[in-house]
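Peer 1: Just to be clear, the model below is a prediction. Sequence and coordinates:
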Amino acid sequence: MARLRDPDTGCAWDVKQDFRSLIPYTIEEAYEVADAIERDDFDDLRGELGDLLLQVVFHSRIAEERGLFDFEQVAGAIGDKLVRRHPHVFADAKFDSDEQRQQAWETAKAEERQQKRPADADESVLAGVAQSLPALVQCEKIQNRAASHGFDWPAVEPVFDKVREELQEVHEAWQSGDQAHIHEEVGDLLLVAVNLARHLKVNPEIALREATRKFTRRFNFIEREVKASGRQLLDCELAELDALWNEAKRRLQSQ
């Protein structure tokens, strides 16, 4: 990477990159790692992990050129963090449950944030959650932060009640015809749905991705069946498409 970044003998494209210009590539490579894992394509995963590692090397090299830090410090910092956050492995701490371990993890993260926070920075426990995260991931992280400081339902059943309440409010907003109100209430419904997933120990981002893939498989089945009949989707009545959907659910149960 040092040779690629050399202003005299390097690659013109690599030389002109900076932290900001690399943002879309870094995000893209992380998603491609996830895609390889979800496809169980481990040959591809090896390559995609290399591509993601390249992004770490690239950013580290730019930082080194600016006298900020280097790759060795990046690797050393994550090693130190892993030791610090696993006192039950690297020290003599004992946890009796996953809940205790998770609470200790969140406490350690909060202490790290406090140490890094400037004196005049936002004191909110929610500060520091990246604004560029996918909405579901950001929502879950913020709710976990709030929960770790006591703002949470003590059981699952009240969350179900809240989902029903928010769904009713969406319906009422729809009846009002106020699009801005509908927008707001749909957002509230999605937020409490993430909260329900969290209480049920389900990752909402992964669950939605899997549900979307399942929808895609079933819809593809419908497309194949309609094509086999010599027609197009728009030629079919909704009742027929719905029947094909149910057939897809039956045939593709294990997929």
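Peer 2: Nice, I can see it. As the structure is a prediction and not an experimental result, all values here were calculated from the model.

Peer 1: CA atoms for contacts and neighbours, from now on please.
Peer 2: OK.

Peer 1: what's the neighbour count on F221?
Peer 2: 19 (other Cα atoms under 10 Å).

Peer 1: State the helix or strand in which it lies.
Peer 2: Element membership of F221, judged by DSSP states H and E, is helix 204-228.

Peer 1: buried stuff in that helix?
Peer 2: Across helix 204-228, burial judged by 16 or more other Cα atoms under 10 Å covers 204-205, 214, 217-219, 221-223, 225-226.

Peer 1: Helix or strand next in line after it, which one?
Peer 2: Using DSSP H and E, the helix or strand that follows helix 204-228 in sequence is helix 238-251.

Peer 1: what's that next one in contact with?
Peer 2: Residues outside helix 238-251 that contact it (Cα atoms under 8 Å, 6 or more residues apart in numbering): 218-219, 221-222, 225.

Peer 1: Quick one: distance of it to the chain centre.
Peer 2: 31 Å (Cα atoms, centre = their mean, to the nearest Å).

Peer 1: Could you pull up the residues touching I37?
Peer 2: By Cα under 8 Å, 6+ apart, the contact set of I37 is L45.

Peer 1: Quickly note the distance from it to R217.
Peer 2: Look at I37 and R217: by Cα to Cα, to the nearest Å, they are 18 Å apart.

Peer 1: do the same with S132
Peer 2: Taking Cα to Cα, one finds S132 at 30 Å from R217.

Peer 1: do the same with A147
Peer 2: 36 Å.

Peer 1: Could you do K109 as well?
Peer 2: From K109 to R217 the distance is 40 Å (Cα to Cα).

Peer 1: Wait, Q55 touches E28, no?
Peer 2: No. Counting by Cα atoms under 8 Å, E28 is not a contact partner of Q55; they are 10.3 Å apart.

Peer 1: Of those two, which one has the most company?
Peer 2: Neighbour totals were compared for Q55 and E28, and Q55 leads with 19 against 14 (other Cα under 10 Å).

Peer 1: how about the nearest residue to the more buried one, chain neighbours excluded?
Peer 2: The shortest distance from Q55 to any non-neighbouring residue, by Cα to Cα, 6 or more residues apart in numbering, is to T26 (5.8 Å).

Peer 1: need the next SSE after the helix or strand encompassing the one you found, C-terminal direction.
Peer 2: T26 is part of helix 23-38 when elements are defined by DSSP H and E. Per DSSP H and E, the first helix or strand lying C-terminal to helix 23-38 is helix 42-65.

Peer 1: how big is the angle separating that following helix from helix 23-38?
Peer 2: Counting by axes from the mean of the first three to the mean of the last three Cα atoms, to 10 degrees, helix 42-65 points 150 degrees away from the direction of helix 23-38.

Peer 1: Taking helix 42-65 as reference, get the angle to the next helix or strand after helix 42-65.
Peer 2: Using DSSP H and E, the next helix or strand after helix 42-65 towards the C-terminus is helix 71-85. With the same axes, to 10 degrees defining the directions, helix 71-85 sits at 110 degrees from helix 42-65.

Peer 1: second one coming, line it up with the first:
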Amino acid sequence: MTNIQRLLDIMARLRHPETGCPWDLRQDFASLVPYTLEEAYEVADAAERGDAADLREELGDLLLQVVFHARIAEERGLFTFEDVAGAIADKLIRRHPHVFGDTVFETDTERHAYWESSKAAERREKGKTEQEESTLSGIAPNLPALVAAQKLQKRAARFGFDWPEIGPVFDKVREELDELEAARATSDQSRIQEEIGDLLFVVVNLARHLEVDAESALRNGNRKFVTRFRYIEKQLAAQGKTLDESTLAELDALWDEAKRSLSNGCQS
């Protein structure tokens, strides 16, 4: 028995209506969504940290989510895990005619254009009406906002809706920041929120023009903040103090110390 079949059998037993696990039996497609998203992010974190052992474990957790969804679908007569594997195998072959066929792409641009046209054809085959079909179709609405913004901008840029150079993008960031300051002066919270959204969207555009993945950049920024903040906590603990007992000036001084110390590779 392969490990894949073993996993499928375990999931079938967990979902057995009489002898299965009550928690597993309560789950459906919608209830599993938060777990599926969480596992995908944990895979990303392990991959970015280069932790092979952790990555193997997290990939297993993500695979469990695929098996779980497929089992529920099989119980409802919709599809099986085998159908899922077969569909993605067919898609990979269809989208790589230069590997599995005789097609030759002279440039990455040609290859990418074929990839996008293939995806558009697949959307049409799914029964999208002319009204539903759009240049922006196929971008999942529940993606993380930074990821979605980047995908929307890339899709529009392929059809010429983009700044030809980076200078105007910097100008747009400054313009949106000015509009946010003007909104703040009105104390209109809905307008402030709207302007924050516009500013974040154009910052993602700036990242795209700089060939930086905005989501990865922010995750790295988050990790940097956590590392530096924990340094502050450690230094305060060594002094017998807590965050609550420290002034902002003291915390700022330790933050600057953390920046210097950690950038020099010193973790003490």
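Peer 2: Arrived safely, thanks for sending. The structure displayed is predicted, hence computed values, not measured ones.

Peer 1: quick one on the thing from earlier: counterpart of the residue nearest to Q55 of the first structure in the second structure?
Peer 2: With TM-score structural alignment as the criterion, the equivalent of T26 of the first structure in the second structure is T36.

Peer 1: Also V170 of the first structure?
Peer 2: Under the alignment by TM-score structural alignment, V170 of the first structure pairs with L180 in the second structure.

Peer 1: any idea whether the nearest residue to that match once chain neighbours are set aside is helix, strand or coil?
Peer 2: Excluding its sequence neighbours, the residue lying closest to L180 of the second structure (Cα to Cα, 6+ apart) is E195, at 5.2 Å. In the three-state summary, E195 of the second structure is assigned as helix, counting by DSSP: H, G, I helix; E, B strand; the rest coil.

Peer 1: hang on, E195 of the second structure packs against E176?
Peer 2: Yes. Counting by Cα under 8 Å, E176 is a contact partner of E195 of the second structure at 7.0 Å.

Peer 1: list the residues that contact both of the two?
Peer 2: With Cα under 8 Å, 6+ apart, E195 of the second structure and E176 have no common neighbours.

Peer 1: what do we get in the second structure for K201 of the first structure?
Peer 2: Match for K201 of the first structure (TM-score structural alignment): E211.

Peer 1: and its match, helix, strand or coil?
Peer 2: Assignment for E211 of the second structure (three-state DSSP): coil.

Peer 1: Run a quick neighbour tally on R123 of the second structure.
Peer 2: 15.

Peer 1: Against A148 of the second structure, how distant is the nearest residue to it once chain neighbours are set aside?
Peer 2: Spatial nearest neighbour of R123 of the second structure, excluding adjacent residues (Cα to Cα, 6+ apart): G138 at 7.2 Å. Note on G138 of the second structure: its distance to A148 of the second structure, by Cα to Cα, is 11 Å.

Peer 1: Please list the outside residues in contact with the helix or strand that contains the match of V170 of the first structure.
Peer 2: Element membership for L180 of the second structure (DSSP H and E) is helix 167-186. Helix 167-186 of the second structure has contacts (Cα under 8 Å, 6+ apart) with 163, 191-192, 195-196, 198-199, 202-203, 205-206.

Peer 1: For these, pick the one with the most neighbours.
Peer 2: If you rank these by neighbour count (other Cα under 10 Å), N205 sits at the top with 27 neighbours.

Peer 1: hang on, isn't that residue packed against A156?
Peer 2: No. Using Cα under 8 Å, N205 of the second structure is not in contact with A156; the gap is 11.4 Å.

Peer 1: What separation do you get for E125 of the second structure and P168 of the second structure?
Peer 2: In terms of Cα to Cα, E125 of the second structure sits 39 Å off from P168 of the second structure.

Peer 1: same check, this time on G221 of the second structure
Peer 2: 25 Å.

Peer 1: Can you get me a residue count around the match of V170 of the first structure?
Peer 2: By other Cα under 10 Å, neighbour count at L180 of the second structure equals 20.

Peer 1: Chain neighbours aside, what residue packs nearest to R61 of the first structure?
Peer 2: Closest residue to R61 of the first structure apart from its sequence neighbours, by Cα to Cα, 6+ apart: D70 at 6.4 Å.

Peer 1: what does the one you found align to in the second structure?
Peer 2: Under the alignment (TM-score structural alignment), D70 of the first structure maps onto T80.

Peer 1: give the contact list for its match.
Peer 2: Neighbours of T80 of the second structure in contact, by Cα under 8 Å, 6+ apart: 70-71, 73-74.

Peer 1: could you redo these as JSON lines and give each row neighbour count?
Peer 2: Shown next, in JSON lines, are the contacts of T80 of the second structure (neighbours: other Cα atoms under 10 Å):
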{"residue": "A70", "neighbour count": "22"}
{"residue": "R71", "neighbour count": "22"}
{"residue": "A73", "neighbour count": "16"}
{"residue": "E74", "neighbour count": "15"}
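
Peer 1: Closest one to D54 of the second structure out of those residues, please.
Peer 2: Closest approach to D54 of the second structure among the contacts of T80 of the second structure (Cα to Cα): A70, at 24.5 Å.

Peer 1: Now do the contacts for the counterpart of that closest one in the first structure.
Peer 2: In the first structure, the residue matched to A70 of the second structure (TM-score structural alignment) is S60. S60 of the first structure makes contacts with 69-71, 74, as judged by Cα under 8 Å, 6+ apart.

Peer 1: Produce a ChimeraX select command limited to the buried residues of the residues you listed.
Peer 2: Buried subset of the contacts of S60 of the first structure, written as a ChimeraX selection, criterion 16+ other Cα under 10 Å:
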select :70,71
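
Peer 1: quick one: which of the contacts of S60 of the first structure is nearest D8 of the first structure?
Peer 2: Using Cα to Cα, D70 is the member of those that lies nearest D8 of the first structure, at 21.5 Å.

Peer 1: Contacts only, for K151 of the second structure.
Peer 2: Contact analysis of K151 of the second structure by Cα under 8 Å, 6+ apart lists I139.

Peer 1: Understood, closing this out.
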